[in-house]
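Trainee: give me a 3D structure for the following:
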Amino acid sequence: MSEAPSDPIFSELRPRLVRLAYRMLGSVADAEDVVQETWLRWLATDRSSVREPAAFLRTVVTRLCLNELKSARRRRESYVGSWLPEPIFDPEDGDAGDDITMPLMLALERLSPLERAAFLLHDVFGMNFDEISSAIGREAAACRKLASRARAHVAEARPRFAVGREQGLKLAAAFFTASRTGDMASLQALLSEDVVVYADGGGKVATSQRPHIGLSATMRLHEQLARIFRAQPSQLIHYAVIDGLPGFVTIEGDNVVQTTALQIEQDKVVTIYCTRNPDKLQHVIGAMTH
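Mentor: Modelled structure (predicted):
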């Protein structure tokens, strides 16, 4: 981002604009591109005519994202295997700025672009419906209905029993140790009966193309993986909160960087999200090399 240091308004708003674009698109790279284009449009704008820069910039980002979603959805229709959002790390102070988690990101994928925009702008970023009306080009009453419909769709994806950061990372560490050492008894004790495993390799690296559903299928998978881990040990990079979920970053034996995020309810892992697609991990790899 070739942002001018003499523009404090955009500098201050940029993190929230990136977060909005990422929540809309599920892609770090696409979000950065959208915010870069927003910056260029901001440079070409007569600032004296803009009464509320934050509302103006959110509107630009939203409209660019709505355009991008049309092509993004076409790309995802031909995606190989499970599609997961690009992983992002929550700040260590625990303040991610919103409560959107990986399950909610996936729930948002099932909404129409306008429903997604109305929900995020109102429920997550606190815009009123008059602002949203201007941003997405619909009447305020229609925006209210879009947000309400979206809210009903995503309600089931909200965590019913949220786990604290410290406890979540403690369970992530226990999961890592059990899965990598082949301690199947300890691993099984961490998993719920209806646990599901999603792995996103995008057809670029080896991974299961279909989810593993249920405790039996998940245990069979990890018994197979344990043999691989014994021959090719994982290298733990660090534990982290990934899209609101506790997890960890590893370099696996096949020299693939992987993020693993765990959805935990009542101290049991209910969903495992593994991202291995190197195209989605460039920002992770970049951070590891600095």
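Trainee: going by C-alpha atoms from here, please, whenever you check contacts or count neighbours.
Mentor: Will do.
Trainee: how close does residue 275 get to residue 147?
Mentor: Residue 275 sits 30 Å away from residue 147, taking CA to CA, to the nearest Å as the criterion.
Trainee: who has more neighbours, the two?
Mentor: residue 275 (26 against 22; other CA atoms under 10 Å).
Trainee: quick check: the gap between the more buried one and residue 83.
Mentor: Separation of residue 275 from residue 83 (CA to CA): 9 Å.
Trainee: can you list contacts of stretch 239-253?
Mentor: For stretch 239-253, contacts defined as CA atoms under 8 Å, 6 or more residues apart in numbering pick out 87-91, 96, 99-102, 165, 168-169, 172-173, 228-229, 232-238, 257-264.
Trainee: this one as well, want them side by side:
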Amino acid sequence: MAETSDSMTFETMRGRLIGLAYRMLGSMADAEDAVQDTFVKWQDADRARIANPEAYLTTVCTNRCLDYLKAAHRKRVDYVGPWIPEPLQIEAGADPETDMERAQSLTTAFLLLLERLTPKERAAYLLREVFGKSYGEVSEILGLREASCRQLVSRAGRFVRSQSARATPTPEQQDIFLRAFLSAIETGSPDELADVLAASVQLRTDSGGKAAAISRVIEGQEVVNFITRAISRLWDREQIVELQINGMRGLAQLDDGKVVTAMTLGFTDEGKVDQIYIVRNPDKLERLAMPTRHDPSNGALWQ
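Mentor: Predicted structure coming up:
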């Protein structure tokens, strides 16, 4: 009975651990590995000495993610072209605008913003601001003094607020861009598209060297030219579907029913698109056809 109860305790926490690990690592595959490592350690632990299983599991998972981030930093040096987090198809609820506000911490733009924080800043910020842990809990999880954790969260918070990556576009603003984008690739005309792009717009493509892609970030007018001249030739309108990707509406290109390209967006506070993220690395698209449930009340992710 005790073993069954311990398994139930872990399963109750699994979604929250996956949600934390995915936000930390930007990869569902790595997140699942980190959570599996956490499960193994949980099985081997002396549960009689664990007063708070939730705190214990969160601590083990967080520190396993920090280990993964050290290894990931070395891997990124050799990564071919820009790196973009693995896209997830997040099930939409009844209220798209509310869903978007609740899923801000899953958007591609926000996950990439986290990449610019130190690993411990990232962990402290997520634990405090996304998962609602007290500073005392964050201190215990990271093994740091509470004052140090406050500094980490404060520094990370100032950086996040200074960026536009947490801008929340309305459903109408998302719809306007998607219509303009599809019109541009159908007609080759840049006029409607140019009106919805920020002057500083950037486009990056992640293929990991495993598919045809631009190996550098392009900006401004070059983005418009690329969409109207290159994407309009390469994307078959009949093979494009709209998906809810990382809490925001995006597009996927299919080939014989298989996702070969996914596009997500970043918006300015004024509702214009300033970031276009295109993922073509097949390793990152394998699970996009499988919807992921997000529980906004606790950040959990379930597939």
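Trainee: fetch the TM-score of the aligned pair.
Mentor: For this chain pair, the superposition-based TM-score is 0.86 by TM-score structural alignment, normalised by the length of structure 1; 280 aligned residues with a CA RMSD of 2.6 Å.
Trainee: which of the contacts of stretch 239-253 of structure 1 are buried?
Mentor: The neighbour-count criterion (16 or more other CA atoms under 10 Å) marks 87-88, 90, 100-102, 165, 168-169, 172-173, 228-229, 233-234, 257-264 among the contacts of stretch 239-253 of structure 1 as buried.
Trainee: who touches both of residue 275 and residue 83 of structure 1?
Mentor: The contact sets of residue 275 of structure 1 and residue 83 overlap at residue 200 (CA under 8 Å, 6+ apart).
Trainee: residue contacts, residue 115 of structure 1?
Mentor: 146, 147, 149, 150.
Trainee: in helices only, show me those residues.
Mentor: Applying DSSP state H to the contacts of residue 115 of structure 1, the entries found in helices are 146, 147, 149, 150.
Trainee: residue 152 of structure 1: neighbouring residues, count only.
Mentor: Counted with other CA under 10 Å, the neighbours of residue 152 of structure 1 add up to 10.
Trainee: what's the match for residue 38 of structure 1 in structure 2?
Mentor: Using TM-score structural alignment as the criterion, the counterpart of residue 38 of structure 1 in structure 2 is residue 38.
Trainee: these two touch, right, residue 79 of structure 2 and residue 208?
Mentor: Yes: counting by CA atoms under 8 Å, residue 79 of structure 2 touches residue 208, with 6.2 Å between them.
Trainee: more crowded one of those two?
Mentor: Set residue 79 of structure 2 next to residue 208 and count neighbours by other CA under 10 Å: residue 208 wins out with 22 against 14.
Trainee: helix, strand or coil for the more buried one?
Mentor: Three-state call for residue 208 of structure 2 (DSSP: H, G, I helix; E, B strand; the rest coil): coil.
Trainee: test my guess that it contacts residue 77.
Mentor: No: contact between residue 208 of structure 2 and residue 77 fails when scored by CA under 8 Å: they sit 11.9 Å apart.
Trainee: list residues touching both of these two?
Mentor: Overlap of the contact sets of residue 208 of structure 2 and residue 77 (by CA under 8 Å, 6+ apart) is empty.
Trainee: sorry, back to before: show me what contacts the match of residue 38 of structure 1?
Mentor: By CA under 8 Å, 6+ apart, residue 38 of structure 2 lies in contact with 57, 60, 61, 64.
Trainee: same thing but at 10 Å, please
Mentor: Taking CA atoms under 10 Å, 6 or more residues apart in numbering as the contact definition, residue 38 of structure 2 lies against 10, 14, 17, 32, 56-64.
Trainee: where along structure 2 do the helices fall?
Mentor: For structure 2, the helices defined by DSSP H cover 2-25, 28-44, 53-77, 96-102, 108-114, 119-125, 135-142, 146-161, 171-187, 191-196, 221-225, 232-234.
Trainee: of all the ones you listed, which one comes closest to residue 274 of structure 2?
Mentor: With CA to CA as the criterion, residue 274 of structure 2 lies closest to helix 191-196 of these, at 9.2 Å.
Trainee: what span of structure 1 is the closest one aligned with?
Mentor: Helix 191-196 of structure 2 corresponds to residues 185-190 in structure 1, going by TM-score structural alignment.
Trainee: tell me the buried residues in the matching stretch?
Mentor: 187, 188, 190.
Trainee: JSON lines please, covering the residues you listed and showing distance to residue 134 of structure 1.
Mentor: Shown next, in JSON lines, are the buried residues of stretch 185-190 of structure 1 (distance: CA to CA, whole Å):
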{"residue": "187", "distance to residue 134 of structure 1": "51"}
{"residue": "188", "distance to residue 134 of structure 1": "51"}
{"residue": "190", "distance to residue 134 of structure 1": "48"}
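Trainee: now do the residue lying closest to residue 66 of structure 1 once chain neighbours are set aside against residue 104 of structure 1, distance only.
Mentor: Using CA to CA, 6 or more residues apart in numbering and skipping the chain neighbours, the partner closest in space to residue 66 of structure 1 is residue 113 (6.2 Å). Counting by CA to CA, the gap from residue 113 of structure 1 to residue 104 of structure 1 is 15 Å.
Trainee: quick check: residue 16 of structure 2 vs residue 295 of structure 2, distance?
Mentor: Taken as CA to CA, the span from residue 16 of structure 2 to residue 295 of structure 2 is 9 Å.
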